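Participant: Please work out how this folds:
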Amino acid sequence: MKVLTLNIPDGLDVDNQQLAMLVASRLYELGKLSLGQAAEVAGLTKRAFAELLGSYDVPIFNFPASELSGDVANA
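Facilitator: Predicted coordinates:
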């Protein structure tokens, strides 16, 4: 796994865990990471990560509407 070093302003009131969750949730939302990969980046279990996604306004199921309508038609 790659390691990234960020310079964050001293006055910014976020800790390392919050930053890891922000990055992981955004990469998950963009489809760049799976749920398990994003949970690992955030340093959480899959379940804990999935439970926290809502507080970051990220849906746990991230499918395009076109795929959803196709799935409904196949059901």
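Participant: contacts, neighbours, all on C-alpha from now
Facilitator: OK.
Participant: now the helices for the protein?
Facilitator: Under the criterion DSSP state H, helices of the chain are mapped to 16-29, 35-42, 46-53, 65-74.
Participant: Mean neighbour count, these: which tops it?
Facilitator: By mean neighbour count, with neighbours taken as mean count of other Cα atoms under 10 Å, helix 35-42 ranks first of those at a mean of 20.
Participant: Please name every helix or strand in contact with that helix.
Facilitator: For helix 35-42, the elements it packs on are helix 16-29, helix 46-53, judged by 3 or more Cα pairs under 8 Å, 6 or more residues apart in numbering; DSSP states H and E.
Participant: what's the closest of those helices to Lys2?
Facilitator: In terms of Cα to Cα, the element of the helices and strands packed on helix 35-42 nearest to Lys2 is helix 16-29, at 13.2 Å.
Participant: Before we compare anything, build this one as well:
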Amino acid sequence: MIQITVDIPEGSLASLHKDPESFAREMRIAAAVQWYARRELSQERAAELAGLSRPAFVDALGRYGVSLFQADAAELVREAMDG
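Facilitator: Okay, here's the model as predicted:
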């Protein structure tokens, strides 16, 4: 596992009412959700990055208002017509 150090202003943590550990955990989840939503990570890899099981990652997607399904309407129509 690779470890990355990020400098965060103390005021930001205070404003969010987070301790460093919970902030780091939430930041990993937020990044994984964002990269999943932008289709840069699969659900499996995003869950791994977030440090969550896949069912827990699916729950996180719901909390962030991100669809579990990555296909848009045009892709679904194309797949239906090709199938």
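Participant: related to what we said a few turns ago, need the helices of the first structure in CSV (columns: distance to Leu6 of the first structure).
Facilitator: Output for the helices of the first structure, formatted as CSV (distance: least, Cα to Cα, whole Å):
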stretch, distance to Leu6 of the first structure
helix 16-29, 10
helix 35-42, 15
helix 46-53, 22
helix 65-74, 35
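Participant: how far away is the residue mapped onto Arg45 of the second structure from the first structure from Gly11 of the first structure?
Facilitator: Counting by TM-score structural alignment, Arg45 of the second structure corresponds to Gln37 in the first structure. Distance, Gln37 of the first structure to Gly11 of the first structure, using Cα to Cα, to the nearest Å: 30 Å.
Participant: Can you tell me the centre-most residue of the second structure?
Facilitator: With distances taken as Cα atoms, centre = their mean, Val33 lies nearest the centre of the second structure, 1.6 Å away.
Participant: which residue in the first structure lines up with it?
Facilitator: Using TM-score structural alignment, Val33 of the second structure sits opposite Ser25 in the first structure.
Participant: Isn't that match up against Gln37?
Facilitator: No. Ser25 of the first structure is beyond contact range of Gln37, at 10.4 Å (criterion: Cα atoms under 8 Å).
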